[in-house]
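*Asks:* need a structure here:
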Amino acid sequence: MAVGKSQNRQTQAASLKQILRKCSSFGKRSSCDEGGDVPRGHFPVYVGENRRRHIVPIAWLGHPEFQYLLRRAEEEYGFNHDMGITIPCDERVFQTLTSMIR
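*Replies:* Predicted coordinates:
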């Protein structure tokens, strides 16, 4: 059972790295950087019913609150889509959770 969980986490980490490579501003202009306004070390996420775009620091990936949101996103949408990371929660909930991270 522990081997399955370990492999699942490795698969999740690889998927997340792929999305971050595509959407982060570590490299040159990325396909998720629609307006060219994503600062270095950040990436966009889309939140709520209207998919409002938020720019978040990559450092948040280590926070349990943000990891919870990422797990929900994976369960809802998976990691195979072009728009970037879409967080399936109300925008007010997102703002409350992320305010705890700041």
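
*Asks:* going forward, measure contacts and count neighbours with C-alpha atoms only.
*Replies:* Fine.

*Asks:* middle-most residue in the chain, spatially?
*Replies:* Central residue of the chain (Cα atoms, centre = their mean): residue 85, 4.5 Å from the mean position.

*Asks:* Could you find the closest non-adjacent residue to it?
*Replies:* Leaving aside its chain neighbours, residue 85 sits nearest to residue 45 (5.0 Å; criterion: Cα to Cα, 6 or more residues apart in numbering).

*Asks:* the helices in the chain, which residues?
*Replies:* Using DSSP state H, the helices assigned to the chain run over residues 2-23, 64-77, 91-101.

*Asks:* this one as well, want them side by side:
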Amino acid sequence: MISPKKLLRMARKWQNLDATGGKFLATPSVADKGHFVVYTTDERRFMIPLSYLCSDIFQMLFEMSEEEFGLSSDGPIIMPCDAAAMEYIVSLVKQGVAKELEKALLNSILCRRCS
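*Replies:* Have a look, this model is predicted:
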């Protein structure tokens, strides 16, 4: 599991890399204050509030991302879902969804990865 502190350190390192001419998937990875940047498998960029780090669904997504893509210290965090799924996840977390719905959503993401 990636701790919020480690995630912030990684984001700062990527911002420094970007400032020195490093390449990323799309637009610069600098996030607004109080947010972090992730990318989806279809290379869409999302700026997520730091408060979402505590949600179970984002914790599971980070674990799945680590299993699938590894911990890259020289690139962006890639979530194991497409942009449509990420938009749905962000809207659910924003609304404060029930744990059962989070589990169902994660199961559907796992099923898509297996197929």
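
*Asks:* Superposed, how do the two chains score by TM?
*Replies:* Scored against TM-score structural alignment, normalised by the length of the first structure, the superposed chains reach a TM-score of 0.67; 85 aligned residues with a Cα RMSD of 2.4 Å.

*Asks:* of all the helices of the first structure, which lies closest to residue 51 of the first structure?
*Replies:* Closest approach to residue 51 of the first structure among the helices of the first structure (Cα to Cα): helix 91-101, 8.8 Å.

*Asks:* tell me which residues in the closest one are buried?
*Replies:* Residues of helix 91-101 of the first structure classed as buried by neighbour count (16 or more other Cα atoms under 10 Å): 91, 94, 98.

*Asks:* List just the nearest of those residues to residue 57 of the first structure.
*Replies:* Of all the buried residues of helix 91-101 of the first structure, residue 98 has the smallest distance to residue 57 of the first structure: 10.7 Å, by Cα to Cα.

*Asks:* Could you pull up the residues touching residue 14 of the second structure?
*Replies:* Residue 14 of the second structure makes contact with 29, 73-76 under the criterion Cα atoms under 8 Å, 6 or more residues apart in numbering.

*Asks:* Check which helix or strand it maps to.
*Replies:* Take DSSP states H and E as the rule and residue 14 of the second structure turns out to sit in helix 4-19.

*Asks:* re the thing from before, return the residue of the second structure aligned against the residue nearest to residue 85 of the first structure.
*Replies:* Using TM-score structural alignment, the partner of residue 45 of the first structure in the second structure is residue 38.

*Asks:* Neighbours of that match, how many?
*Replies:* Residue 38 of the second structure sits with 19 neighbouring residues when counted by other Cα atoms under 10 Å.

*Asks:* re the thing from before, now flag whichever of the contacts of residue 14 of the second structure is closest to residue 46 of the second structure.
*Replies:* Here the nearest of those to residue 46 of the second structure, counting by Cα to Cα, is residue 29; it sits at 9.7 Å.
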